[in-house]
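S.K.: Dropping the sequence and predicted coords here.
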Amino acid sequence: MLTPGKKSLSPILLAVAVMLLSACSSDYVISTQDGHMLATKGKPVKDKETGLISYKDADNNTHQLQQKDVKEIIEK
């Protein structure tokens, strides 16, 4: 049997869990040399062999850029 104090605690725990999980998958913005700003879903990854930077957009499509075309990568 739940006491009134425990009933109000579970929504708080749920809210904290959601905040912690959302903090794990940060979004980034890639600033390109030609002035474009590309929003990413998750952290972009650099391929050590090819030098290409891979990222996923808001629709979960994967894209690649050459390192020389990237000015900076900023966490939102």
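M.R.: Ah, there it is. Just so we're clear, the structure is a prediction, and the values are computed from it rather than from any experiment.

S.K.: Please count neighbours and contacts with C-alpha atoms only from this point.
M.R.: Noted.

S.K.: which residues sit against stretch 44-61?
M.R.: Here stretch 44-61 makes contact (Cα atoms under 8 Å, 6 or more residues apart in numbering) with 28, 39-43, 62-67.

S.K.: how does it look with 7 Å?
M.R.: 39-41, 62-67 (Cα atoms under 7 Å, 6 or more residues apart in numbering).

S.K.: and what of stretch 20-36?
M.R.: 37-43, 69-76.

S.K.: In addition, the following structure is provided for comparison:
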Amino acid sequence: MRKSLMYAATVIFSIMALSGCTRSSYAIYTHDGRTIVSKVKPAQTSAGLVGYTDANGVKQQINQSEVKEISEIP
């Protein structure tokens, strides 16, 4: 009985630890010096825009020509 409880606790702890590691934010650096933080990975559209969800959860878009770099924030 004790072994099964220890096993269950280990599995639950492992799942919680792994799910915490998969949450990443992304920084979008623009040519004019702004840094935009996105909760999800920004997606490029065929229209030349980069779509992202900002830190407040609002969906936004920015022209690809304004974006200098996109990097993952651990």
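M.R.: Perfect, thanks for sending it. No experiment lies behind these values; they were computed from the predicted model shown.

S.K.: follow-up on the earlier one: could you identify the buried members of the contacts of stretch 20-36 of the first structure?
M.R.: Neighbour counting over the contacts of stretch 20-36 of the first structure (16 or more other Cα atoms under 10 Å) leaves 39-43, 70, 73 as the buried ones.

S.K.: ok, back up a step: so which of the contacts of stretch 20-36 of the first structure are in helices?
M.R.: Assigned to helices by DSSP state H, none of these qualify.

S.K.: Pro10 of the second structure -> the first structure?
M.R.: Careful, residue 10 of the second structure is Thr and not Pro. Here Thr10 of the second structure is matched to Ile12 in the first structure, going by TM-score structural alignment.

S.K.: What distance do you get for Ala9 of the second structure to Cys21 of the second structure?
M.R.: Counting by Cα to Cα, to the nearest Å, the gap from Ala9 of the second structure to Cys21 of the second structure is 19 Å.

S.K.: More neighbours: those two, which one.
M.R.: The residue with more neighbours, out of Ala9 of the second structure and Cys21, is Ala9; 12 against 9, by other Cα atoms under 10 Å.

S.K.: where does that one sit relative to Lys41 of the second structure, distance-wise?
M.R.: From Ala9 of the second structure across to Lys41 of the second structure, the span is 32 Å (Cα to Cα).
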